[in-house]
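*Asks:* sequence first, predicted model second:
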Amino acid sequence: MRDRVRTIVGSLNLLPVPVDGLSDQDNLFDAGMTSFGSVQLMMAIEEEFDIEFPNSLLTRKTFATLGGLIAAVEQLVSEKV
């Protein structure tokens, strides 16, 4: 799942730096992601994993790091089963 999320982030060209150079704890907004980019990312992840982010997870904190985003996706996928 981690690799799929990283691939999505990289494929959307949301950052001026390569995703491979970021750790799971690096702040994506500090790396150059915009709020519009986070919406694009959310939509791509929802489509890829057939999930929907609830309002409670639509926060800057959820999308701030790859680690936080991956944890949210893992939670939503596990709840879907």
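*Replies:* Sure thing, it's come through. Numbers count the residues shown, from 1 in each chain.
*Asks:* when you work out contacts or count neighbours from here on, use the C-alpha atoms and nothing else.
*Replies:* OK.
*Asks:* and for Gly68, nearest residue in space, chain neighbours not counted?
*Replies:* Once flanking residues are discounted, Gly68 sits nearest to Thr62: 5.4 Å by C-alpha to C-alpha, 6 or more residues apart in numbering.
*Asks:* burial count for that neighbour?
*Replies:* 18 (other C-alpha atoms under 10 Å).
*Asks:* what does the helix or strand it falls within rub up against?
*Replies:* In this assignment (DSSP states H and E), Thr62 forms part of helix 60-64. The contact list for helix 60-64 (C-alpha atoms under 8 Å, 6 or more residues apart in numbering) reads Asn27, Leu28, Phe29, Ser38, Gly68, Leu69, Ala72.
*Asks:* try it against this one:
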Amino acid sequence: METQVRAILQERSGLGEAVQGIGIHESLWLLGMTSLASVEVMLALEAAFGFEFPESRLRHATFATIFNIMRCIRELTESSVR
């Protein structure tokens, strides 16, 4: 999952290849990701993982770090399997 998330971030976040070298807890916002780019990331994640982010997850914190993104994907995809 992390490889897929990083690939999407590299393509859609505006951070480019720098995404490959950052820690999973580093702030994507502080590195320069914009709100517009986060929408692009969200749409790409939804397409790649086959789910939609509910409105309750459309928060600054959800897209703040790679860790937060992966945690959210796990929670949403696991709950849809149940």
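*Replies:* Looks like it came in fine. Predicted model only: the values in this text are computed from it and were never measured.
*Asks:* what's the TM-score here?
*Replies:* Taking TM-score structural alignment, normalised by the length of structure 1 as the basis, the two superposed chains have a TM-score of 0.92; 81 aligned residues with a C-alpha RMSD of 1.3 Å.
*Asks:* about what we covered before: need the contacts of helix 60-64 of structure 1 in TSV (columns: neighbour count).
*Replies:* Shown next, in TSV, are these (neighbours: other C-alpha atoms under 10 Å):
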residue	neighbour count
Asn27	18
Leu28	22
Phe29	17
Ser38	21
Gly68	16
Leu69	22
Ala72	16
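*Asks:* residue closest to the middle of structure 2?
*Replies:* Ile69 (4.2 Å; C-alpha atoms, centre = their mean).
*Asks:* what helix or strand is that residue located in?
*Replies:* helix 66-81.
*Asks:* next, the mean deviation of the helix holding Thr62 of structure 1 compared to structure 2.
*Replies:* Helix 60-64 of structure 1: mean distance to aligned residues in structure 2 after superposition is 0.4 Å, counting by mean C-alpha distance after the TM-score superposition for structure 1.
*Asks:* centre of the chain versus that helix, how much separation?
*Replies:* Centre-to-centre, helix 60-64 of structure 1 and its host chain are 8 Å apart (C-alpha atoms, centre = their mean, to the nearest Å).
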